[in-house]
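**Q** Next comes the sequence, and after it the predicted model I'd like to discuss.
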Amino acid sequence: MKTGLLHVAEDRGGEARVDAAIQLAKAFGLHLTGTQAAPLSAYAMADPFGGVYPSLKLFAEHEKRQDATRASIEERLRDDGVSFGWVRGAGSPAVVLLDQSRLNDLIILSHLESDEGGWDAELDLVGDVAVHSRAPILSVPYDNGTLNLEGTALVAWNASFEAAQALRFSVPLLSRASLVQIVTIGDEAPEFPASGAAAYLSHHGIKSELLPVPLADLSVGEELLNVAIDTQANFVVLGAYGHSRIRERILGGVTREMLLRCPKPLLLAH
């Protein structure tokens, strides 16, 4: 893991993302690419007849804000001795990040702040990128970008392709953890049990423990969240599950639950 894509925007999670990105860059010698998007909605105006047209004033103001944000982040990266580049693309953040993710090893995003209002901008971003990207995502809580890679790592396992993909992508992070626990919620899939995931990690020199959890009255997402909190996991590895836009929500229930409520970083892959 040598390259990382950092989502840069003027939002509440921006500082936490930069904090996490700098820690990853120092740990793995990552070259970071700060990525800004310029969607039409940022400088579009509507007329009384229902038309939409670009506003040069709004465009200039948007560019000024992005320039200031870029200057501030670049100063931090230079001060910390982090190698970096920069991209500013036209289009929605999800589209720009997906375009740039083709030759990056990791994308750094933020958890959701709320689940109100149905399909909102944050859900659009995390959902689209998590489900369509071929690179893994490190999502951090919007108010805390602290990473403890030497602590406890929790791997959510259900024998799916998504869980296996997340496990493979997470090997560089898991290799640094002091304890790796592989949690299964409810009945295991006999063809690919958690012991198989543990055997895979052992081939990479990573020791792990199995943590079976019975499924009772709570949902799988709620059970997983409780396990993450009870074990004091420092980060969680999770397959990103998704549905079509026609069903209104691109993220599955477990992924959504963790992105909304988990107080720790998540390594996601689809």
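**A** Okay, I see it. Residues are numbered from 1 along each chain as shown.
**Q** going forward, measure contacts between C-alpha atoms and count neighbours the same way
**A** Will do.
**Q** Not counting its neighbours along the chain, what's nearest residue 115?
**A** Nearest residue to residue 115, sequence neighbours excluded (Cα to Cα, 6 or more residues apart in numbering): residue 260, at 7.2 Å.
**Q** these two touch, right, that neighbour and residue 111?
**A** Yes - here residue 260 reaches residue 111: they are 6.3 Å apart, a contact under Cα atoms under 8 Å.
**Q** on that earlier part again, can you verify the residue nearest to residue 115 is assigned to a helix?
**A** Yes - Residue 260 forms part of a helix when assessed by DSSP: H, G, I helix; E, B strand; the rest coil.
**Q** Tell me, how many residues neighbour it?
**A** 14 (other Cα atoms under 10 Å).
**Q** wait, what's in contact with it?
**A** 111-115 (Cα atoms under 8 Å, 6 or more residues apart in numbering).
**Q** of those residues, buried ones?
**A** Neighbour counting with 16 or more other Cα atoms under 10 Å marks 111-113 as buried within the contacts of residue 260.
**Q** and which of those is nearest residue 225?
**A** Nearest to residue 225 among the buried ones among the contacts of residue 260 is residue 111, at 13.9 Å by Cα to Cα.
**Q** what's the spacing between the closest residue in space to residue 13 that isn't next to it in sequence and residue 110?
**A** Leaving aside its sequence neighbours, residue 13 sits nearest to residue 142 (Cα to Cα, 6+ apart; 4.0 Å). Applying Cα to Cα, to the nearest Å, the value for residue 142 to residue 110 is 5 Å.
**Q** Name the residue in the two with the higher neighbour count.
**A** Each of residue 142 and residue 110 has its neighbours counted (other Cα under 10 Å); residue 110 has more, 27 against 20.
**Q** Included below, for side-by-side comparison, is a second structure:
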Amino acid sequence: MFRNILAHIPSERPVRPVIEVAIALAMARRSHLDAVAIGYESMGGVGMLVGSGGAAIASAVGAEQERAQERADAAISVFKVEAKLAEIAYGIRSFAAIPAEAGEAIGALARLYDMTIVLQPDSSKSRYDNDIPEAVLFNSGGPMLMVPYTHKGPLDTHHVGIAWDGSRLAARALRDAMPFLMGAKAVTVIAVNEEAGEASSDQLVGHLARRGVAARVQRLAVERGDVQAAILSIAAESNMGLLVMGGYGHSRLHERILGGVTRGMFESMTVPVLMSH
């Protein structure tokens, strides 16, 4: 029931979208909310000191770690003020890390929570914070709520959309989102290019009805490259406040690569999305 929530507070990007959604959820569900911020250590300047002696390098590394920690502390302090005003149960953590280790660290931390809230990446700006959602999706083992960087205010769960293709990942996201679905006033199952199978959208509606969730199906047929745009178009037309979908990816040389629809959602989402992998 999302009693234990983690929020990643960006240190390089706007913090308000995540803070507003996270605190409102904690208040509404009487949840404990922990927030974590990471300051990223840049080793570019340190590399220029190679050959200058161990003491000079150690001093430069220490100074960069301090600056990174200050950036993390500044981000978490904004959350702390808002959490105190909201009188919620919360905890805070901030630390410095090199970018290559930051994603793994927060992915492991997120495994202890019912849900992790992150900010949508912004591909127009090169920031290490952009890498965090992908790390959480693939490494946390739980649901990730990604908030658009243009979002304002709390999460609106009155109308929830389910991107359904009958896959294991879609089923996982559905189960993870059940607390939102059971409290929604309207639920729409979005079936794109649906084929006959055991886990059809009609069968899903019957399954949801047994849980007390009344849902309708909206079917559409589009070209493969237009799936993500079609889902977002339906969400906008129907005034959905939340989308639920599986987070797809594949391995390549021990790295996780986002699938096409998932990547498209990361880049151009216009509504908060709960994803599970």
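**A** It's in. Since the structure is predicted, the reported quantities are computational estimates derived from the model, not experimental observations.
**Q** distance from the centroid: which residue in the first structure tops it?
**A** Each residue of the first structure has a distance to the centre, and by Cα atoms, centre = their mean the biggest one is for residue 49: 40.1 Å.
**Q** What's the match for residue 86 of the first structure in the second structure?
**A** Matched to the second structure by TM-score structural alignment, residue 86 of the first structure sits across from residue 92.
**Q** residues touching the alignment partner in the second structure of residue 68 of the first structure, list them.
**A** Using TM-score structural alignment, the partner of residue 68 of the first structure in the second structure is residue 74. The neighbourhood of residue 74 of the second structure, defined by Cα under 8 Å, 6+ apart, consists of residue 11.
**Q** Now do the strands in the first structure.
**A** Under the criterion DSSP state E, the first structure contains strands at 3-7, 31-38, 44-46, 52-54, 84-90, 106-110, 137-140, 152-156, 179-185, 209-213, 235-239, 266-269.
**Q** corresponding residues in the second structure for the last one?
**A** Applying TM-score structural alignment, one finds that strand 266-269 of the first structure aligns to the residue range 273-276 of the second structure.
**Q** Contacts for that stretch, please.
**A** Outside stretch 273-276 of the second structure, the residues that touch it by Cα under 8 Å, 6+ apart are 137, 141-147, 169-170, 172-173, 176-177, 242-247.
**Q** make it 6 Å
**A** Identification of contacts with stretch 273-276 of the second structure by Cα atoms under 6 Å, 6 or more residues apart in numbering yields 143-146, 173, 242-247.
**Q** Put together JSON lines for those, with neighbour count on each row.
**A** Shown next, in JSON lines, are the contacts of stretch 273-276 of the second structure (neighbours: other Cα atoms under 10 Å):
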{"residue": "143", "neighbour count": "30"}
{"residue": "144", "neighbour count": "28"}
{"residue": "145", "neighbour count": "26"}
{"residue": "146", "neighbour count": "25"}
{"residue": "173", "neighbour count": "24"}
{"residue": "242", "neighbour count": "26"}
{"residue": "243", "neighbour count": "28"}
{"residue": "244", "neighbour count": "28"}
{"residue": "245", "neighbour count": "24"}
{"residue": "246", "neighbour count": "26"}
{"residue": "247", "neighbour count": "24"}
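**Q** Which of the residues you listed sits closest to residue 3 of the second structure?
**A** Closest approach to residue 3 of the second structure among those (Cα to Cα): residue 143, at 13.2 Å.
**Q** Trace the closest one over to the first structure, please.
**A** Taking TM-score structural alignment, the alignment pairs residue 143 of the second structure with residue 136 from the first structure.
**Q** Surely that match touches residue 104?
**A** No - contact status for residue 136 of the first structure versus residue 104: not in contact, 9.2 Å apart, counting by Cα atoms under 6 Å.
**Q** Can you list the residue ranges for helices in the second structure?
**A** Per DSSP state H, the second structure carries helices over the ranges 16-29, 44-47, 54-86, 99-110, 132-139, 168-176, 178-183, 201-210, 227-237, 260-268.
**Q** Tell me which of the ones you listed is the most buried.
**A** Highest mean neighbour count of the helices of the second structure: helix 132-139, a mean of 23 (counted as mean count of other Cα atoms under 10 Å).
**Q** The second structure: which residue goes with residue 214 of the first structure?
**A** In the second structure, residue 214 of the first structure lines up with residue 221, judged by TM-score structural alignment.
**Q** what's the distance between residue 82 of the second structure and residue 192 of the second structure?
**A** According to Cα to Cα, residue 82 of the second structure stands 40 Å off from residue 192 of the second structure.
**Q** er, residue 122 of the second structure actually
**A** Distance, residue 122 of the second structure to residue 192 of the second structure, by Cα to Cα: 26 Å.
**Q** hmm, back to that, any chance of JSON lines for the helices of the second structure, columns distance to residue 157 of the second structure?
**A** What follows is these, written out as JSON lines (distance: least, Cα to Cα, whole Å):
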{"stretch": "helix 16-29", "distance to residue 157 of the second structure": "10"}
{"stretch": "helix 44-47", "distance to residue 157 of the second structure": "44"}
{"stretch": "helix 54-86", "distance to residue 157 of the second structure": "20"}
{"stretch": "helix 99-110", "distance to residue 157 of the second structure": "23"}
{"stretch": "helix 132-139", "distance to residue 157 of the second structure": "21"}
{"stretch": "helix 168-176", "distance to residue 157 of the second structure": "14"}
{"stretch": "helix 178-183", "distance to residue 157 of the second structure": "7"}
{"stretch": "helix 201-210", "distance to residue 157 of the second structure": "16"}
{"stretch": "helix 227-237", "distance to residue 157 of the second structure": "12"}
{"stretch": "helix 260-268", "distance to residue 157 of the second structure": "19"}
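**Q** quick one on the thing from earlier: spit out the residues that contact residue 142 and residue 110 of the first structure alike.
**A** What both residue 142 of the first structure and residue 110 touch, as defined by Cα under 6 Å, 6+ apart, is the set residue 13.
**Q** Now do the same for residue 262 of the second structure: its match in the first structure.
**A** Using TM-score structural alignment, the equivalent of residue 262 of the second structure in the first structure is residue 255.
**Q** got the contact list for the nearest residue to its match once chain neighbours are set aside?
**A** Nearest residue to residue 255 of the first structure, sequence neighbours excluded (Cα to Cα, 6+ apart): residue 240, at 5.9 Å. Residues near residue 240 of the first structure by Cα under 6 Å, 6+ apart: 255, 268-270.
**Q** Alignment lookup: residue 240 of the first structure to the second structure.
**A** Match for residue 240 of the first structure (TM-score structural alignment): residue 247.
**Q** Could you measure from that match over to residue 276 of the second structure?
**A** 5 Å.
**Q** again, but for residue 268 of the second structure
**A** 18 Å.
**Q** for residue 162 of the second structure, same thing?
**A** In this view, residue 162 of the second structure and residue 276 of the second structure are 12 Å apart by Cα to Cα.
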